[in-house]
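[1] turn this into a model:
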Amino acid sequence: MIERHEVEIFLTLAEELHFGRTAKRLHLSPSAVSQTVGKLERRIGTPLFHRTSRHVKLSEIGAQLYQDLLPAWSQAQAAMARAIRAGQGGEHALDILFISIGGGHLLTTAADEFRRRSPHCQVRIREAQLADVMQRLRADTADAAFMPYPVTDPDIVAGPVLITEPRLLAVAATHRLAGRPDISLEELADEQLLRMPTSMPESVRLDRNPVYTPAGRRIPQGEVSETFLELMMLAAAGKGVVIVSAHTALFHVRPDLAYVPIRDAGPLQWGLVWRADRDTALLQSFGEVCSVIASDDPLAR
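    Model prediction:
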């Protein structure tokens, strides 16, 4: 018999192929992840992962176990989420994720207005990390997420754009670009551009982490981070630069960071997304309220 925590650890490691990232994502220590996987392998009688000092990859049996377990695990997660929602008001409850402080600000205001209009409906605003927001949405443990656009995945509905704002470059306070009135996209060819996790939609990653400048010069690709705070920490430490929204400069004022406008870059956009098979009237109504709130919100201009 395989235990629930063993399934979660195994599936997460199979996706991340990195003990440290798996531990961080599950709020465990790397040793706990390693011990659990080791016990599982001893019980099965064969390695599930091939490990070296540099790489972790699934064995043939591990890959088959991943394919066999994933559908059942996703169904169990979805069933539990539906049961929780039913116990807290059934279809009259919404769980909305956010990954930025600006998004949380807008959603909280929209939730208050939505509850005023529909007092029978609960709206819970919950923080998610860059690395797990899409997984939580697809596992049906949340109804919608406030996301950077564009989101073009076919199984996801993208609502109207709620926030449009200038694109800035976050750099260390001691960086050569700090203090400049603005920069051009061409100058990114001389920097290490910090990257979003691969679990984010490819369309979002290409927008936030361009590979080439407009003139075709290659932009060096820096470290991949699992959370927004990791991106900011690495930028502050001089490990690279990161493209951010204008609201970041308002909510993340730090003495070790500077924000420089990118004069020839288009704006960044944000909106509410949800699963296509969960396209309910309730979600659409909440999206309409978000649009009304955003039209009056200074962050959305």
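[2] from now on I want contacts and neighbour counts done on CA atoms only, so please keep to that.
    Noted.
[3] what sits up against stretch 227-241?
    With C-alpha atoms under 8 Å, 6 or more residues apart in numbering as the test, stretch 227-241 has contacts from 99, 129-131, 169-173, 175, 191-195, 222-223, 225, 242, 256-257.
[4] kindly report the same for stretch 137-145.
    With C-alpha under 8 Å, 6+ apart as the test, stretch 137-145 has contacts from 74-75, 77-78, 81-82, 94-98, 133, 136, 272-275, 278, 283.
[5] stretch 202-219 too?
    Stretch 202-219 is contacted from outside by 148-152, 185-186, 188-196, 198, 220-221, 243-244, using C-alpha under 8 Å, 6+ apart.
[6] what about 10 Å?
    Applying C-alpha atoms under 10 Å, 6 or more residues apart in numbering, the external contacts of stretch 202-219 come out as 147-153, 167, 184-199, 220-222, 242-245, 264-266, 268.
[7] buried among those residues? Need that as a selection in ChimeraX.
    Restricted to buried positions by 16 or more other C-alpha atoms under 10 Å, the ChimeraX selection for these reads:
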select :147,148,149,150,151,167,185,186,188,189,192,193,194,195,196,197,199,220,221,222,242,243,244,245,268
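[8] please generate a structure for the following sequence too, so the two can be compared:
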Amino acid sequence: MERHEIETFLALAEELHFGRTAERLGRTTARVSQTIRVLERRVGVPLFERTSRRVALTGTGRRLYEDLRPAYDQVTAALVRAVADGRGLTGVLRVGFVGAATGQLVVDGAERFRRRHTGCEVRLNEVQFAGAVDRLRADELDLLFGCFPFDEPDLTCGPALLSEPRMLAVPARHPLAGRPSASVEDLAGSPLLVAPCSIPEYRPDPARRTPGGRPIVDGPSAQTFQEVLTLIGAGQGVFVVGEHATRFHARPDVAYVPLHDAPPLRWGPVWRTVRTTERVRAFVAATAEAPRR
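    Below is the predicted model:
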């Protein structure tokens, strides 16, 4: 049986009226009648009883309907799923986020995404700065939200979804702690802690200097942001952070001082270019539309 024959038979079996069936299928009544006659010749017996007043299924027609309807629905559903898979809007989307700044962002984006794409599961994972991009490349994540820039030829960056002032995290008893703001030049006055979560321009470099030419000295190393804060509280150095740290990482032994002459930090999504899917695009779009808190 051809698909149009199956669709015509099922529609007529449900409508039991040639005119309504033709309207439902967007065909002429004559075309519906012709299709049913061809199908009946192929089967060898009538499928419908026709009078001037009514159309009814024969016994064979009813059994054929009962057999075809669930099978047709199953095939149709399978095609819908296949199309959705091709568009990347089913399955699982693995989203990583670095730090509290992007945590709330991806939670709000995931809620909006799930409402739109109920067939796609979203799994959110907090990841450490160290190795975050490696997890993208190892196909452990489909999408990563972190601090720009990601200057890698195999990665694609989406829009910057958050922008925030830079702050200098210093020990609570540090001379800068009581000031309304600090300058990038002040980075030369204290050891700058070394950590994988360092903002790119503040990562270790023997030739690193302030804009005024003063050398920036590396301090002790830390592996996580909590270790960074612990070392700062112990008076062992300073660290450049985003303003969100003042809300999510307030500590009595750490003070946050605005850096008045530093550009803002920008946060957003990044993914492997070869893994650009409709799932990824749809999640980025949903996150971009989510209200900021």
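[9] so what's residue 282 of the first structure up against?
    By C-alpha under 10 Å, 6+ apart, residue 282 of the first structure lies in contact with 91-94, 118, 121, 288.
[10] follow-up on the earlier one: filter the contacts of stretch 137-145 of the first structure to the buried ones?
    Buried among those by 16+ other C-alpha under 10 Å: 74, 77-78, 81-82, 94-98, 133, 136, 272-275, 283.
[11] show the residue spans covered by the helices in the stretch 1-150 of the second structure.
    In the stretch 1-150 of the second structure, the helices defined using DSSP state H, counting those that start in this stretch lie at 3-15, 18-25, 29-43, 59-87, 99-116, 132-137.
[12] just so I know, which of the ones you listed lies nearest residue 292 of the second structure?
    Nearest of those to residue 292 of the second structure, taken as C-alpha to C-alpha: helix 99-116 at 7.3 Å.
[13] the closest one: which residues count as buried?
    Those would be 99, 101-103, 105-110, 112-113, for helix 99-116 of the second structure by 16+ other C-alpha under 10 Å.
[14] that helix vs the first structure - mean distance after superposition?
    Superposing on the first structure and averaging over aligned pairs (mean C-alpha distance after the TM-score superposition for the first structure), helix 99-116 of the second structure comes out at 0.7 Å.
[15] quick revisit: what is the nearest of the contacts of residue 282 of the first structure to residue 15 of the first structure?
    Nearest to residue 15 of the first structure out of the contacts of residue 282 of the first structure is residue 94 (C-alpha to C-alpha; 27.8 Å).
[16] identify the residues contacting the closest one.
    85, 88, 111, 121-125, 142-144, 282-283, 286.
[17] counterpart of it over in the second structure?
    Residue 94 of the first structure maps onto residue 93 in the second structure, with residues paired by TM-score structural alignment.
[18] would a markdown table of the helices of the stretch 1-150 of the second structure with distance to residue 231 of the second structure be doable?
    Formatted as a markdown table, the helices of the stretch 1-150 of the second structure follow (distance: least, C-alpha to C-alpha, whole Å):
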| stretch | distance to residue 231 of the second structure |
| --- | --- |
| helix 3-15 | 71 |
| helix 18-25 | 72 |
| helix 29-43 | 80 |
| helix 59-87 | 48 |
| helix 99-116 | 18 |
| helix 132-137 | 23 |
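[19] the counterpart of residue 213 of the second structure in the first structure: neighbour count?
    The alignment partner of residue 213 of the second structure in the first structure, by TM-score structural alignment, is residue 216. When neighbours are defined as other C-alpha atoms under 10 Å, residue 216 of the first structure has 10 of them.
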